[in-house]
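Enquirer: Could you work out the structure for the sequence below:
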Amino acid sequence: MKQLNNILLLILIAMVTLACGSGDATAPTLDAPLALNATDITQNSFTAKWVGVANAKSYQIDVSTANNFSSFVDGFEAKSVSDVKLEVSSLDANTDYFYRVRAVNGETLSANSMTITTRTTIPEDVPLKEAAQSFFIGNVVQSNRMTGTHKEILNREYSSITAEYEMKMNIMYPYEGAYDWTRSDAIVDFAVTNNLNLHGHALIWHNSTPDWIENYTGTDAEFEAMLEDYVKTVVTRYKGKVKSWDVVNEAIEDGSGDYRNSVFYQRMGADYIAKCFKWAREADEDVLLFYNDYNLCDNGNKLTAVLNMIDGLTTGNVPINGLGFQMHISYNWPDRSDIEAAAQKVVDRKLKLHFSELDIRANPNNDLTSLSSARSLELKAKYKEIAEVYTAIPNDNKYALTIWGMKDNESWLLDFWGHIDWPLLYDSNFDEKDAYYGFLEGLMK
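Expert: Alright, predicted model coming up:
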């Protein structure tokens, strides 16, 4: 009897085991995903894609530089993904990469997909000016930097130039009654000879006022007459050659949004701005006239003050064609949404927008002694972002996107901030940086 009971117990245990094991029969069956060719391939990234699988809750992707997956790209070994695509970034340029995908449901894994091969690549050899088909791509010049490699790059990549400082008042009008056209003429002649658009910068700027004007001894009426003669003399001299002017530069204070207490404001009040625009138009009926300022994408008070000033000018029938955003920014500031919102306010006013002095600080906190690969890619991403934002605005509102400097070691930022930085598209040897390719990618979006 005891033996029979033992047999029955064994039968019961087997039945329970079978019953519990029957749950395995309901375990999901997962087919291997169908991996697709990579898209959005850039110098340092691509997007991996695949066709979704029934019953899959997620996926795992492997990325390697070896077709046998004997090693993995950092962060991309069995990386869990809830979508059917993934951007794979921070890669090396001109390098072959391999990826494969598995479907996942709990503890169940499918077989690997077929292996997809892709290669990061430098964008096709398209000059910046050809990538930007509906607006000018500009850079700055100095009269002693218009030969050799400077000239070669300007003619190959750019369609517009701006004088960095040699078409400002203290250079062209250093002494009362005595103009000096030496350097400004050289720049104008270079633009004409090389068929480059020339943006004039800048007729009125508080930081380029010669001493004799700062200390002007005549009456306010005489001061105004002198200023009218200056504006009309310069604009007339270059009529038909300078296609646009920053008539007034940086007339609004940071923070408060008040008018800057320049000698022009002291002598003529806020009306000096409207009068300078009118004088410029009287001297050249076809030239485009801009107001230009900085910190307009992150300083709400200043942007509001500038827009209110411009609204007042347009209401008073003052001839103004556009607004220049200087765009001296950093790799991590300002946010894209703030730039887009500020740009939209210019578009809403049916004015042209000039990103007029673009450079992007890679080392704003002075935390680097050399440009790291990671920071270089962050700088690249910001240059791409700026190009995308500008390219996206309506064509009627575009004018030019001007880079403020040719190569890193020539940037004004080095002296201004007193430490090393790498804010431009070319390194000190005239070699294209990651930033160059990011900018190009943004233009071609």
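
Enquirer: CA atoms for contacts and neighbours, from now on please.
Expert: Fine.

Enquirer: Buried residues in stretch 172-192, which are they?
Expert: By 16 or more other Cα atoms under 10 Å, the buried positions in stretch 172-192 come out as Met172, Tyr173, Pro174, Tyr179, Trp181, Arg183, Ser184, Asp185, Ile187, Val188, Phe190, Ala191.

Enquirer: need the contact list for the spatially closest residue to the first one that is not a sequence neighbour.
Expert: The spatial neighbour of Met172 that comes closest, neighbours along the chain excluded (Cα to Cα, 6 or more residues apart in numbering), is Asp180 at 4.9 Å. When the contact criterion is Cα atoms under 8 Å, 6 or more residues apart in numbering, the partners of Asp180 are Ile171, Met172, Tyr173, Pro174.

Enquirer: Would you do the same for the sequence below? I want to compare the two.
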Amino acid sequence: MKSLRIGLGAAALAALLAGSLATLPSTAATANDQGLRAAARGTGVRIGTAVDATALTDDAPYRAAVGREFDVVTPENAMKWESVEPTQGHYDFTQADQLVAFARAHGQLVRGHTLVWHSQNPAWLTEAAFTPAQLKDILRKHIFDEMGHFRGKIWAWDVANEVFNEDGTLRDTIWLRALGPDYIADAFRWAHQADPGAILFLNDYNVEGVNAKSDAYYALIKKLQAQHVPVGGFGIQGHLALQYGLPGDIAANVRRFDALGVKTAFTEVDVRMQLPADPIKVAAQAEGFATMLRACLLVRHCVSYTVWEFTDKYSWVPGVFSGEGSATPFDENLQPKPAYQTIRETLMLAGRR
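Expert: Here you go, the predicted model:
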């Protein structure tokens, strides 16, 4: 427990753990403050969002909100392999470079997402008959080329993304089939060589609580540490759905990874619901966001809390989960919901000294 870090007295800490924020004054955002990033000052946790690269260019109110509310940005798609190398050997970093420049201009850090994944890979990679030796060289080159392009500009990278199945077995991917389980350790070693200053993360969904999948990551990190592989962090995506309930052991899960000495982060937080929304769902959603945030605030090494898009206008949820949505802290008109107020008030309570 990091009471010195967040400066909570016993009564305030009890309120945080219980989720009781009813006695706090209203703290609605105004045009003169700096949004969630201002509320997070003094907590030790950075507040971030995934960013739609096209919207950042074309949607002025969206762009202003990204700069005002957050101090970490993650490219939603602009740094994925199919985006940066659609044709083998020909890179296009245009949108990713624009995001990095925006972040620098607004005093923000950048989370790189993602280097090794089973999804959103270019067709030239997945449809050709490469040998295992060729695939190993291709993966190494990709990591060095992309990380080398951004060397010194990226705070943290999701190096290996979604490598386990729900039962804790390794996911069947092009990398596992060709290179075996050691592809994960190799990717981290190459990433550290490419940019020694970046924090290197494993990242996955459905690992918020203690379960077979998060157990597998816990064992993997211990194994990598024993092998002196430079794994620096564990990313908990935080995609929750109200109809499945909120995990009751999120804080306990984060604490055990914290005890390993790695950084932790909530990397892709949203809380979706079956539509239409109603007051009970809205209140439950706010508690879902707050539960994950409190778990982050109450450990020593949790460094960031990132929502996966902050506005329903650009949320991925309706396009993937039929009949579901309203998953973010802002509505389609970029107006804050109760979830936003709860996040903000939780941060302000944690930052008081």
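
Enquirer: Please state their TM-score.
Expert: Here the TM-score for the pair of chains, by TM-score structural alignment, normalised by the length of the second structure, is 0.86; 323 aligned residues with a Cα RMSD of 2.0 Å.

Enquirer: what about the residue nearest to Met172 of the first structure, is that helix, strand or coil?
Expert: coil (DSSP: H, G, I helix; E, B strand; the rest coil).

Enquirer: how about the strands in the stretch 201-350 of the first structure?
Expert: 244-249, 288-293, 322-325, 328-330 (DSSP state E, counting those that start in this stretch).

Enquirer: With distance to Ala163 of the first structure added, can I get the ones you listed in a markdown table?
Expert: Converted to a markdown table, the strands of the stretch 201-350 of the first structure look like this (distance: least, Cα to Cα, whole Å):
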| stretch | distance to Ala163 of the first structure |
| --- | --- |
| strand 244-249 | 11 |
| strand 288-293 | 14 |
| strand 322-325 | 15 |
| strand 328-330 | 17 |
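
Enquirer: which one of the ones you listed lies closest to Leu36 of the first structure?
Expert: Of all the strands of the stretch 201-350 of the first structure, it is strand 328-330 that lies closest to Leu36 of the first structure, at 36.7 Å by Cα to Cα.

Enquirer: The closest one aligns to what range in the second structure?
Expert: Counting by TM-score structural alignment, strand 328-330 of the first structure pairs with residues 239-241 of the second structure.

Enquirer: what residues does the matching stretch touch?
Expert: Tyr205, Asn206, Leu246, Glu268, Val269, Asp270, Val271, Arg272, Met273, Gly288.

Enquirer: what about the last one, which SS state?
Expert: Look at Gly288 of the second structure: counting by three-state DSSP, its state is helix.

Enquirer: what angle sits between the lengthiest strand in the second structure and strand 199-204?
Expert: The strand that spans the most residues within the second structure, counting by DSSP state E, is strand 263-274. Strand 263-274 of the second structure and strand 199-204 are oriented at 30 degrees to each other (axes from the mean of the first three to the mean of the last three Cα atoms, to 10 degrees).

Enquirer: Spit out the contact partners of the residue mapped onto Asp312 of the second structure from the first structure.
Expert: Under the alignment (TM-score structural alignment), Asp312 of the second structure pairs with Asp408 of the first structure. By Cα under 8 Å, 6+ apart, Asp408 of the first structure lies in contact with Asp421, Trp422, Pro423, Leu424, Leu425, Tyr426, Asp427, Ser428.

Enquirer: Can you tell me what the first one aligns to in the second structure?
Expert: Put plainly, it is Asp421 of the first structure. Asp421 of the first structure maps onto Gly325 in the second structure, by TM-score structural alignment.

Enquirer: Based on its surroundings, how many neighbours for that match?
Expert: 23 (other Cα atoms under 10 Å).

Enquirer: what do you get for the one 3 residues further on?
Expert: Taking other Cα under 10 Å as the neighbour definition, Thr328 of the second structure ends up with a count of 28.

Enquirer: In this structure it contacts Tyr314, no?
Expert: No: if you go by Cα atoms under 8 Å, Thr328 of the second structure and Tyr314 don't touch, sitting 9.5 Å apart.

Enquirer: out of the contacts of stretch 239-241 of the second structure, which are buried?
Expert: Among the contacts of stretch 239-241 of the second structure, those buried by neighbour count (16+ other Cα under 10 Å) are Tyr205, Asn206, Leu246, Glu268, Val269, Asp270, Val271, Arg272, Met273, Gly288.
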